[in-house]
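A.B. asks: Please find the sequence and the predicted model below.
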Amino acid sequence: MAEGSSGNNGMLYMIVGGLVVVVAVGGFIMFGGQMPGQSESKTTNIKIEAPALEKK
């Protein structure tokens, strides 16, 4: 049997867990990004106009 390899898996588990979280968050954002039960997001149109310039 291999010796010394049974106790050092904590870092590997942490890296794999972090990758799972990143993939889950990325999938959530890519496929809509809304939690169940939330209403549709409302949009607001904002119009910005520059002031008129005087001609000399």
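C.D. replies: It's in.
A.B. asks: going forward, measure contacts between C-alpha atoms and count neighbours the same way
C.D. replies: Noted.
A.B. asks: For V21, see how far away G27 is.
C.D. replies: Going from G27 to V21 by Cα to Cα, to the nearest Å gives 10 Å.
A.B. asks: before we move on, what about G10?
C.D. replies: According to Cα to Cα, G10 stands 17 Å off from V21.
A.B. asks: between those two, who's got more neighbours?
C.D. replies: V21 (12 against 9; other Cα atoms under 10 Å).
A.B. asks: The more buried one is in what secondary structure piece?
C.D. replies: Here V21 sits within helix 10-30, counting by DSSP states H and E.
A.B. asks: One more to weigh against that first structure:
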Amino acid sequence: MQFALLDPGKTEHPAEKWVDGAVIALILANTVAVILETVEPLYQRNRALFDGFERFSVAFFTL
């Protein structure tokens, strides 16, 4: 069941759309975060936020 949610077109389960949307949104958010981390003053002020978001993302993708 878990893998079927990640394979497009395999199921019509409502959770499939949620999982797809969450993965796409998290990928986009990570792209923006990596870009923003290159702005040193912004990164220094929000280091804890960036680090926390990175830990959350790694945990999400690991699951």
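C.D. replies: Right, received. Where do you want to start? Source: prediction; values computed, not measured.
A.B. asks: Can you give me the TM-score here?
C.D. replies: Once the chains are laid over each other, their TM-score by TM-score structural alignment, normalised by the length of the first structure reads 0.45; 32 aligned residues with a Cα RMSD of 2.5 Å.
A.B. asks: Identify each buried residue in the helix holding V21 of the first structure, please.
C.D. replies: By neighbour count, with 16 or more other Cα atoms under 10 Å as the criterion, helix 10-30 of the first structure contains no buried position.
A.B. asks: Can you tell me which helices and strands that helix packs against?
C.D. replies: Packed against helix 10-30 of the first structure by the contact rule (3 or more Cα pairs under 8 Å, 6 or more residues apart in numbering; DSSP states H and E) you find no helix or strand.
A.B. asks: Show me what the longest helix belonging to the second structure is packed up against.
C.D. replies: Criterion DSSP state H: the longest helix present in the second structure is helix 14-37. For helix 14-37 of the second structure, the helices and strands in contact under the criterion 3+ Cα pairs under 8 Å, 6+ apart are helix 2-6, helix 40-45, helix 47-62.
A.B. asks: what does that helix contact?
C.D. replies: Residues outside helix 14-37 of the second structure that contact it (Cα atoms under 8 Å, 6 or more residues apart in numbering): 5-6, 42-43, 50, 54, 57.
A.B. asks: May I ask which two of those residues are separated the most?
C.D. replies: L5 and L42 (36.6 Å; Cα to Cα).
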